[in-house]
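Colleague: Got a predicted structure plus its sequence, pasted below:
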Amino acid sequence: MPDRITLAHGSGGKAMQELVNKIFLSYFANEILNRQEDQARIPLAPLTLTGEKLAFSCDSYVVDPIRFPGGDIGKLAVCGTANDIAMSGAKPIYLSAGFIIEEGFSIDELKQVACSMAKTASEAGIEIVTGDTKVVPKGAADKLFISTSGIGVIPANVDWGVQHIQPGDQILISGNLGDHGATILNARENLGFGGQLNSDCQHLYPFVEALLPVKGIRTLRDATRGGVNAVLHEFVASSGCGFQVIEQALPVSSPVRGLSELLGLEVLNFANEGKFIAIVDPKDANLALSTLRQLKGGSDAAIIGEVNSSQKVSVLNAFGASRWLDLPWDEPMPRIC
């Protein structure tokens, strides 16, 4: 193979077949994908024996840079879509993967991304069963974009959703805020934080699975683009409730706090790729918290606030003063996922 992607790799001819066979079929090999059909013919048995509903999600990934401390665009593409599925209580099972590759992109870099995706999917028990590849002329895209869709199974006794949120419910976060957004910003702008920052990009289903026995879970949402602030505003719109966050209760690492203070940015707006918000009945909040804290990577989980009837998002500071928290008009850090 040549060492760079050419337009021939998207032509449907021999070059494209070689690319698909030597990279994607090689790294993602499984019984369904290896048939090389135009669709994935998925057996229904594993989808129907454990639940009554399917969770389906799709997302696209354009992160810049495509490799960053703690992950890369490939790991992000698997975890991001799998995590969206998991927020319903579902176990992610199958993914599709579509690649838009810029002419001139390094074949070795593409192999590294494919290897990262395969490793992440394998560790999560997920199969990549179908996909697509397109090559665009140099300058028509920036290196590599990936689009993934996924399917998972929701257990029969799980019915989480924003419609269940009530005033008095507790707001939980599964760990430190802002690690991914701060890491991408530092890597992109060379802010000098060196190896202090690492993305939290990870598969969240093990945390979700541990919470399945907790009866008081109202809903979960992973706090990705727009951070915790965006999630809580989405909850306001969907539930009609309000949400107050206690500033002193927010778990934030020292490097992330330092970066946010240096730049004057609100850490609640920072993206996460391995943390979620849980809204929990107050009777079960401590059980949910202790469950998360017992898991590897969950020691920093915290109760960070409470649901009220204000139909606003507010922050309570250490002096007892409250301020409304608005959404920023635009994206302060584009291409973080």
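Modeller: Great, that's in hand.

Colleague: alpha carbons only for contacts and neighbour counts from here, please
Modeller: Fine.

Colleague: Surely Arg335 touches Ile66?
Modeller: No: look at Arg335 against Ile66 with Cα atoms under 8 Å: they stay out of range, at 9.9 Å.

Colleague: Quick check on these two: which one has the bigger neighbour count.
Modeller: Ile66 (22 against 16; other Cα atoms under 10 Å).

Colleague: which residues touch the more buried one?
Modeller: Asp72, Ile73, Leu144 (Cα atoms under 8 Å, 6 or more residues apart in numbering).

Colleague: In strands only, show me the residues you listed.
Modeller: Under the assignment DSSP state E, those contribute Asp72, Leu144 to strands.

Colleague: Top of the contacts of Ile66 by number of neighbours, please.
Modeller: Most neighbours among these, by other Cα under 10 Å: Ile73, with 25 neighbours.

Colleague: what's it in contact with, if anything?
Modeller: Applying Cα under 8 Å, 6+ apart, the residues contacting Ile73 are Tyr61, Val62, Val63, Ile66, Arg67, Val113, Ile146, Cys337.

Colleague: Please narrow these to those residing in strands.
Modeller: Filtering those for strands - DSSP E - leaves Tyr61, Arg67, Ile146.

Colleague: Tell me how far the second one lies from Cys337.
Modeller: Distance from Arg67 to Cys337, counting by Cα to Cα, to the nearest Å: 11 Å.

Colleague: what about versus this one:
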Amino acid sequence: MPELDRKAAMQLQCPMPQLDFDIITLGHGSGGVLTHNLLNSGVFDILKNDYLDQHHDGAFLPVRSPVAFTTDSFVITPVFFPGGNIGELAVYGTVNDLAMCGATPRFLSLSFIIEEGLPMTEFWDILVSIKFACQQANVQVVTGDTKVVERGKGDRIFVNTTGIGEIHPKAHIAADNVRAGDKIIVSGQVATHGMAIMSVREGLVFETELESDTCNLYPAVEQLLEAFGADIHFLRDPTRGGVATVLNELAQDCGLGIDLVQNDIPLSEQVEGACEMLGLDPLYVANEGIFIAVVQADVAGQVLDVLRATGTGQNAAIIGAVTVSHPRQVILTSSIGGRRMLNMLTGEQLPRIC
């Protein structure tokens, strides 16, 4: 069954229960009866598992191997966007950060800061999306927190997630591993998520709706680690700041230069058109459904074949290489043959993208 059909089926299977109010009130964050009812009839019920069912202040986890640990906060506007919402974005964003460490995602904490007045129907839709994303990523929410702030002191809802994952036995992911000659691969088309958000804000209309590519990246990463192990030198998902900023960070950390070829960077016509209309460079636009891999040169072609056979990597491409010729700089060869430096993003290009 396609993912969208499974998500629709889950929404039908998880009807919203009869709750106290049609909207979130300050009482739902008081720690009293309303909080108890919201958690037991909503959060605990829809996300239930053996760990969460203990209703403890924390979780007791059976982790016995080296772990990766990450945390993130999500403050996106709008909360609901084409292709997803803040709930699944929070799950996939944290799962993907673990995947970039070479870790199998296992457990999440989940905290909400909700603005007074948020409709219960919207909160329920977010919870259902979180449940769906957790099932897709094979992770469990094991602890969390809920707070309510006064109307006007939030932005509908903020979500914080912390993740724990077990390091894959073949993973050794670090900027120190990067060597001159390594190839740089991007797993899919760039800037799709950021421009899907911006298209809603700016009222841009296309022949087909531009949707976020937010997804779980670990299955693709796991296949790469199983097949190539230590030949996968570095992984990173280019979220805020986009591809250009992530590669600048890498160049600084490893002390080497990076050459990119513009014509090799996968970019959909719709996204390219939206970027032109808004005057944005797609290499600085936030992403959520792709990752960058720096790999040993002699396996790059095979890595590409494996990625393109996965559900999220059909548009994967080799976009550049690591070099000693211009240390700590990222240089782009443009579509007309010119060369220009890509600097780190300065300022805030796209607010509240993730």
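Modeller: That came through fine. The model shown is predicted, which means the values in this text are computed figures rather than measured ones.

Colleague: Adding distance to Ala237 of the first structure and neighbour count, write the ones in strands among the contacts of Ile73 of the first structure out as TSV.
Modeller: Below are these laid out as TSV (distance: Cα to Cα, whole Å; neighbours: other Cα atoms under 10 Å):
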residue	distance to Ala237 of the first structure	neighbour count
Tyr61	26	22
Arg67	35	18
Ile146	30	21
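
Colleague: Out of those residues, flag the one nearest to Phe270 of the first structure.
Modeller: Tyr61 (17.0 Å; Cα to Cα).

Colleague: wait, doesn't the closest one sit right on Ser149?
Modeller: No: the pair Tyr61 of the first structure / Ser149 is not scored as a contact, 11.4 Å apart, by Cα under 8 Å.

Colleague: Show me where the stretch 1-150 of the second structure has its helices.
Modeller: Secondary structure of the stretch 1-150 of the second structure (DSSP state H, counting those that start in this stretch): helices at 3-13, 33-38, 44-46, 86-100, 120-137.

Colleague: Pick the most buried one from those.
Modeller: Among the helices of the stretch 1-150 of the second structure, the stretch with the highest mean neighbour count (mean count of other Cα atoms under 10 Å) is helix 86-100, at a mean of 27.

Colleague: Specify, as a residue range, where that one falls in the first structure.
Modeller: Helix 86-100 of the second structure corresponds to residues 73-87 in the first structure, going by TM-score structural alignment.

Colleague: Please apply the same query to stretch 117-131 of the second structure.
Modeller: Taking TM-score structural alignment, stretch 117-131 of the second structure hits residues 104-118 over in the first structure.

Colleague: Residues contacting the matching stretch, please?
Modeller: The contact list for stretch 104-118 of the first structure (Cα under 8 Å, 6+ apart) reads 2-6, 23-24, 27-28, 72-75, 77-78, 128, 138, 143-144.

Colleague: cutoff 6 Å now
Modeller: When contacts are defined by Cα atoms under 6 Å, 6 or more residues apart in numbering, stretch 104-118 of the first structure is touched by residues Asp3, Arg4, Ile5, Tyr27, Phe28, Gly74, Lys75, Lys143.

Colleague: Please apply the same query to stretch 323-335 of the first structure.
Modeller: Contact with stretch 323-335 of the first structure is made by Val62, Val63, Asp64, Val313, Ser314, Val315, as judged by Cα under 6 Å, 6+ apart.

Colleague: if I pick Cys354 of the second structure, what's in contact with it?
Modeller: Phe74, Ile76.

Colleague: now do 8 Å
Modeller: Cys354 of the second structure sits next to Phe74, Val75, Ile76, Leu89, Thr239, Arg240 when contact means Cα under 8 Å, 6+ apart.

Colleague: between the contacts of Ile66 of the first structure, which is closest to Pro46 of the first structure?
Modeller: Out of the contacts of Ile66 of the first structure, the member with the shortest distance to Pro46 of the first structure (by Cα to Cα) is Ile73, at 28.7 Å.

Colleague: Just give me the match in the second structure for Ser238 of the first structure.
Modeller: Residue pairing (TM-score structural alignment): Ser238 of the first structure is matched to Asp253 of the second structure.

Colleague: And Gly139 of the first structure, by the same measure?
Modeller: By TM-score structural alignment, Gly139 of the first structure lines up with Gly152.

Colleague: Quick one: residues contacting the closest residue to Arg156 of the second structure other than its chain neighbours.
Modeller: The shortest distance from Arg156 of the second structure to any non-neighbouring residue, by Cα to Cα, 6 or more residues apart in numbering, is to Glu115 (4.8 Å). Counting by Cα under 8 Å, 6+ apart, Glu115 of the second structure makes contact with Ile24, Val148, Val149, Glu150, Arg151, Gly152, Lys153, Gly154, Asp155, Arg156, Ile157.

Colleague: Nearest to Gly32 of the second structure among those residues?
Modeller: Closest approach between the contacts of Glu115 of the second structure and Gly32 of the second structure, by Cα to Cα: Val148, at 12.5 Å.

Colleague: Out of the contacts of stretch 104-118 of the first structure, name the two that are farthest from one another.
Modeller: Asp3 and Lys75 (22.6 Å).

Colleague: filter the contacts of stretch 323-335 of the first structure to the buried ones?
Modeller: Buried members of those, counted by 16 or more other Cα atoms under 10 Å: Val62, Val63, Asp64, Val313, Ser314, Val315.

Colleague: The third one matches what in the second structure?
Modeller: When you say that, I think you mean Asp64 of the first structure. Aligned partner of Asp64 of the first structure by TM-score structural alignment: Thr77.
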